[in-house]
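1. here is a sequence with its predicted model. Questions after.
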Amino acid sequence: MFSKSAGQIIARMRNRKLSASLIPRSGLQVRARFSSTQAPNEPRPTGSLDHKNFYKTFGRPIAKVFLMAIFTYQLAYYFWVRLEQNEIRSEMQAIITDLETRIEALEQAKTQKKR
């Protein structure tokens, strides 16, 4: 019914115990390394983490305020430029209408001299 006899299974279990007892085991656990450099075993001072904790806590609010300030500046700049363009257009239109009236007056004077 079974392909292996009980004697073969017991022999394999004994071989595993022998091979496991031949490997020296130390009290240290092996840790997997996920980078090419090994981290130093020295503990880091906690004072150097103050700036990291600050930006971890307040990083998003600072970024939001900064981005809103840039957006507000750009919006104000856009409307300022638009108002200046409208002012320049109206000044140019006033100059053009003044020149057109002068041309019409000169043309009328020229036609009256010819008669």
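-> Nice, I can see it. Numbering: from 1, shown residues only.

2. rest of the way, CA atoms for contacts and neighbours
-> Fine.

3. and the helix ranked longest in the chain, what does it pack onto?
-> In the chain, ranked by residue count with DSSP state H as the criterion, the top helix is helix 50-114. Secondary-structure packing of helix 50-114 (3 or more CA pairs under 8 Å, 6 or more residues apart in numbering; DSSP states H and E): no helix or strand packs against it.

4. so how far is it from its chain's centroid?
-> Helix 50-114 sits 31 Å away from the centroid of its parent chain (CA atoms, centre = their mean, to the nearest Å).

5. and here's the other structure:
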Amino acid sequence: MAGRVFAHRAALRGWSRVSRASREGAWLGRRRYATKPPPRPSPSSQRPEESKGLVAAFYRTFGTPLLKSFLGALFTYQILYWGWLKLEAIEEQRNTEEEIQRLEQNLKDELKAKAAQNAQARDEATAVTAVSKAEETKEQASSLWSTIRRSVGL
């Protein structure tokens, strides 16, 4: 009788103080007086549970390492991609600067050629003007001589 009272009080204390063995024993104690054995699950229904249990066990065991590996690979990829973009931007900037320098040099060369062409045209114009002035002066001199000859009577 004392054993029953002790077992009853242990059940009243709550699950927090009861060990796992006593909890399992309590469950078994409930089945102890059953007249029929517990129903067994059918093999078809047991297989998905087993496979689900295997998958769950696999991910429970290897889930964290797989996640760490995946995140490490993703982080590495992001770093490499960022570095590649940075190098591309630097290369693009250098190409742009080189093109600007090349175009500036072409512009300077064209301006020098244009200035030389203008100077040559100006020299030619000056030469033509000098020749025309010389001809005018020659004509004026000849007309002056003809006027002097007439007035002197030669």
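-> In hand now; what should we look at? What you see is a predicted model, and the numbers here were worked out from it, not measured in a lab.

6. mind checking the TM-score on these two?
-> Counting by TM-score structural alignment, normalised by the length of the first structure, the TM-score of this superposition works out to 0.58. Behind it: 77 aligned residues with a CA RMSD of 2.4 Å.

7. so the longest helix of the first structure corresponds to what in the second structure?
-> Residues 54-118 of the second structure are the counterpart of helix 50-114 of the first structure, counting by TM-score structural alignment.

8. how far apart are the matching stretch and its match in the first structure?
-> Once superposed with the first structure, the aligned residues differ from stretch 54-118 of the second structure by a mean of 0.9 Å; criterion: mean CA distance after the TM-score superposition for the first structure.

9. how many neighbours does residue 130 of the second structure have?
-> Around residue 130 of the second structure there are 12 other residues, counting by other CA atoms under 10 Å.

10. that should have said residue 53 of the second structure, apologies.
-> Counted with other CA under 10 Å, the neighbours of residue 53 of the second structure add up to 13.

11. residue 44 of the first structure in helix, strand or coil?
-> Remark: residue 44 of the first structure carries the secondary structure label coil [criterion: DSSP: H, G, I helix; E, B strand; the rest coil].

12. give me the neighbour count for it.
-> So residue 44 of the first structure, with other CA under 10 Å, has 9 neighbours.

13. with residue 9 of the second structure instead?
-> The local packing of residue 9 of the second structure (other CA under 10 Å) involves 11 other residues.

14. same deal with the one 3 residues further on?
-> Taking other CA under 10 Å as the neighbour definition, residue 12 of the second structure ends up with a count of 10.

15. mind listing what's buried along the host helix or strand of residue 8 of the first structure?
-> With secondary structure defined by DSSP states H and E, residue 8 of the first structure is part of helix 6-22. For helix 6-22 of the first structure, a neighbour-count test (16 or more other CA atoms under 10 Å) marks nothing as buried.

16. equivalent range in the second structure for that helix?
-> The alignment places helix 6-22 of the first structure over no residues of the second structure (TM-score structural alignment).

17. pull the distance from that helix to the chain's centre.
-> Distance of helix 6-22 of the first structure from the chain centroid (CA atoms, centre = their mean) equals 58 Å.
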